[in-house]
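> Attaching a predicted model along with its sequence, questions to come.
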Amino acid sequence: MESALEEIEFLALSENRVEVLRLLSERPHSRNELAAATGASQATLGRILSDFRDRSWIRRAGSEYLATATGELVAAGVTDLREIVETERRLRGVVDYLPADSMGFDLRRLADARITTPSQTRPNAPLSRLLELLEDTASVRTVSHAFNEQTLTVVRERTTTGEATFEGVFSRSAIDALADDAELRDSLESLVASDAASIRVREESVPLAVMLLDDVVYLLLRDEQGVLRASIDTDDEAVRAWAAETIDDYWADAEPLAESSVALE
């Protein structure tokens, strides 16, 4: 009897095998239907179906074939593995910058996420993506270790004009950095004065930067030196739930900016 790894190899070495098993796990198919769906020749399908029947992964019902219970099990496992590997390949270039210890959701939920990385021609592409999202967002909630000038400007303008509401939790270092610059301090004061904005300060460090922009979650990824490396945004339901809970937790553990020791004068 072949080992489990040998069985996996048997499937993985043929895209047609994987696809035929997936199709038969969904519903019965005739050989002609399988040929049309996969593009495989009748000879190839004959070998595949014979191999599957030898393993009791499929059975024949008249002119059609369908997966057995164990065939469905294998098909589900192969599909899961493929999705995992496809997601891993997409995240491979940014995995070192993910706040993995803080991400309470299955990474497979990022399978369809948009990943934006800097390039030679667009070095600020991740930040540009955020600003693009902010321009069309009515509700912004965030927790972050940084609050850059561009984001502050857009948020201040949209809250002042009543186009958006804003709730933010920031590390003390992020607020101090703004307060140390006269122009940025004025912008921050204006934002704090807006009825549509609320800001809180966290004394401890903030290990991540996550925004909830209406139904979109935006993650800003930096390396250990604070260099912007990528951003990820998604409207996945599970990721949204995680983002909302994370922001709520940080919000409850922070103090309002007006009551903090940061002077906005």
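Yep, that arrived. Numbers count the residues shown, from 1 in each chain.
> okay, CA-based contacts and neighbour counts for the rest of this
OK.
> Which of the three states applies to residue 45?
Using DSSP: H, G, I helix; E, B strand; the rest coil, the structure places residue 45 in helix.
> can you give me the helices in the stretch 101-250 of the chain?
125-134, 149-160, 172-179, 182-193, 237-252 (DSSP state H, counting those that start in this stretch).
> ok, and for the fourth one, which residues are buried?
Of all the residues in helix 182-193, those buried under the rule 16 or more other C-alpha atoms under 10 Å are 184, 185, 187, 188, 189, 191, 192.
> Pretty sure the second one sits against residue 262.
No - with contacts counted by C-alpha atoms under 8 Å, residue 185 stays clear of residue 262, the gap being 10.9 Å.
> any residues in contact with both of those two?
residue 179 (C-alpha atoms under 8 Å, 6 or more residues apart in numbering).
> Hmm, residue 210 and residue 99 touching each other?
No - here residue 99 lies out of contact with residue 210, judged by C-alpha under 8 Å, at a distance of 9.9 Å.
> about what we covered before: would you turn the helices of the stretch 101-250 of the chain into TSV with distance to residue 69?
Below are these laid out as TSV (distance: least, C-alpha to C-alpha, whole Å):
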stretch	distance to residue 69
helix 125-134	46
helix 149-160	53
helix 172-179	56
helix 182-193	60
helix 237-252	29
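> Put this next to the previous one:
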Amino acid sequence: MCSQNGEGKRVSPRVQELLNHVARTPVRIEILSILTDGTLDLRDLSDCLESPRTTVRHNLQEMIEANLIEETIDNEFRSTPLGRVVLDALTAFSDHVETALELEPLFSCVPPSEFDFDIRSLSAVTVTEVTRAKPYAPHQRLTALIEDATNVSGYIPTNPLLFNRTDAPIFQAADSDISLYVPEDIADTLQAEHKTKLKNLVQRGPLDIGVLAGAKIDYGVARIDDRVVILGLDEHDKPHVLVETTDETVQKWASKRIDSLRTRASSIVETDNRGMSIAHGQD
């Protein structure tokens, strides 16, 4: 992949050589990890690794030549400062890749560039994905989370199906606060199917729906009580994956994203002295 200035993002030859050296066999990363915690002689290290001494000795020698490991005057081995730094970098890299693999269903719908934070903030997540057995699982999970919540604020690019159950807990709690932002086509669907329910819920106070005119945003993001949800859509604009997290960094990102959408929204229902009227606003 090339950067905007036409130069590729390349790893320097020296770094590439060192990475190849460490990753040549899995035992080398294990050696670094063990010797970062203290010094061991060849026999004890072989026992820890459950590996033949000849194999361990060969790898130690090459790692010494790369200045990753050093031998003490007592014929024990320990990690060098460089070895410790390399191990930290490899651990961070491993965590980064592991998170990316878990989030692959989301990244297939939403470019990682949408998230202006370290994706490792998404390492502790719950992922609900479409399957053959459960083709509506993400949508159903989203609806269930909203129904049982007290505070909801966010952009939902698909019909939330909340109004099929106006006896849901969120509509009954006196302290409920629901602020949803939807694209125009979803607003039209809600108006056509639930106009009376919308009027009643807005008059009672717990519900506010804003309409976003213009281009439709390709994914949903909402804060539901103490968690953030990100909804990825497939090529047909159907829910494909729902990611949930309580990470503080992601919560801050979601709040900023939602606030920016709020400034573009106009109320789906306006109240005046003459009653209720449905109105779309402009950007």
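Right, received. Where do you want to start? On a predicted model such as this, the values are computed, not experimentally measured, just so you know.
> Any idea what the TM-score comes out to?
Here the TM-score for the pair of chains, by TM-score structural alignment, normalised by the length of the first structure, is 0.82; 259 aligned residues with a C-alpha RMSD of 3.0 Å.
> Looking at residue 99 and residue 210 of the first structure, which is more packed in?
Neighbours were tallied for residue 99 of the first structure and for residue 210 using other C-alpha atoms under 10 Å; the higher tally belongs to residue 210 (24 against 16).
> In contact with the residue lying closest to the more buried one once chain neighbours are set aside, which residues?
Spatially, and ignoring its direct neighbours in sequence, residue 210 of the first structure is nearest to residue 219 (4.7 Å; C-alpha to C-alpha, 6 or more residues apart in numbering). By C-alpha under 8 Å, 6+ apart, residue 219 of the first structure lies in contact with 209, 210, 211, 231, 232, 233.
> ok, now residue 240 of the second structure?
Residue 240 of the second structure touches 105, 109, 129, 130, 138, 231, 232, 233, 234, counting by C-alpha under 8 Å, 6+ apart.
> So for the last one, what's the nearest residue that isn't a sequence neighbour?
The reference is to residue 234 of the second structure. Residue 234 of the second structure's closest residue in space is residue 240 (C-alpha to C-alpha, 6+ apart), at 5.5 Å.
> Please apply the same query to the fourth one.
For residue 130 of the second structure, ignoring the flanking residues on the chain, the nearest one in space by C-alpha to C-alpha, 6+ apart is residue 240 at 5.4 Å.
> Could you check how far the residue sitting nearest the centre point of the first structure is from residue 136 of the first structure?
Per C-alpha atoms, centre = their mean, the C-alpha nearest to the average position across the first structure is that of residue 110, at 3.4 Å. Distance of residue 110 of the first structure to residue 136 of the first structure, given as C-alpha to C-alpha, to the nearest Å: 22 Å.
> what do you get for residue 21 of the first structure?
44 Å.
> more crowded one of those two?
residue 21 (24 against 13).
> In a strand, that one, correct?
No - read with three-state DSSP, residue 21 of the first structure is helix and lies in no strand.
> What lines up with it in the second structure?
Aligned counterpart of residue 21 of the first structure in the second structure: residue 32 (TM-score structural alignment).
> quick one: that match and residue 19 of the second structure, what's the gap?
As judged by C-alpha to C-alpha, residue 32 of the second structure and residue 19 of the second structure stand 13 Å apart.
> And for residue 31 of the second structure?
15 Å.
> Looking at these two, which one has more neighbours?
For residue 31 of the second structure versus residue 19, neighbours defined as other C-alpha under 10 Å are more numerous around residue 31 (23 against 13).
> Tell me the counterpart of residue 116 of the first structure in the second structure.
Looks like residue 116 of the first structure aligns to residue 128 there (TM-score structural alignment).
> Test my guess that that match contacts residue 242.
Yes - counting by C-alpha under 8 Å, residue 128 of the second structure touches residue 242, with 5.1 Å between them.
> Just want to know which of the two has more residues nearby.
residue 242 (26 against 22).
> mind listing what that one touches?
106, 127, 128, 129, 138, 139, 141, 142, 229, 230, 231, 232.
> please redo it, this time with the cut-off set to 10 Å
Shown in contact with residue 242 of the second structure (C-alpha atoms under 10 Å, 6 or more residues apart in numbering): 105-106, 125-130, 137-142, 220-221, 229-233.
> what do you get for residue 245 of the first structure?
So residue 245 of the first structure contacts 104, 239, 251 (C-alpha under 10 Å, 6+ apart).
> Now check the second structure for the residue matching it.
Checking TM-score structural alignment: residue 245 of the first structure goes with residue 256.
> Give me the distance between its match and residue 154 of the second structure.
In this view, residue 256 of the second structure and residue 154 of the second structure are 11 Å apart by C-alpha to C-alpha.
> Which residues are in contact with each of these two?
residue 262.
> Now for the equivalent of residue 148 of the first structure over in the second structure, how many residues are close by?
The alignment partner of residue 148 of the first structure in the second structure, by TM-score structural alignment, is residue 160. The burial count assigned to residue 160 of the second structure is 19, neighbours taken as other C-alpha under 10 Å.
> Residue 152 of the second structure now?
22.
> returning to that earlier point: what's the overlap in contacts for residue 128 and residue 242 of the second structure?
Residues touching both residue 128 of the second structure and residue 242 (C-alpha under 10 Å, 6+ apart) are 105, 106, 137, 138, 139, 140, 141, 142, 231.
> wouldn't residue 72 of the second structure be in contact with residue 38 here?
No - between residue 72 of the second structure and residue 38 there is no contact under C-alpha atoms under 10 Å: 11.7 Å.
> intersection of neighbour lists for the two?
With C-alpha under 10 Å, 6+ apart, residue 72 of the second structure and residue 38 have common neighbours residue 78.
> Can you identify each of the strands in the second structure by residue range?
40-41, 69-71, 76-79, 126-129, 151-155, 177-183, 207-212, 219-224, 227-233, 239-245, 266-267, 269-272, 275-278 (DSSP state E).
> Format those strands as TSV; extra columns: distance to residue 57 of the second structure.
What follows is the strands of the second structure, written out as TSV (distance: least, C-alpha to C-alpha, whole Å):
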stretch	distance to residue 57 of the second structure
strand 40-41	10
strand 69-71	12
strand 76-79	11
strand 126-129	43
strand 151-155	58
strand 177-183	63
strand 207-212	65
strand 219-224	53
strand 227-233	49
strand 239-245	45
strand 266-267	70
strand 269-272	75
strand 275-278	78
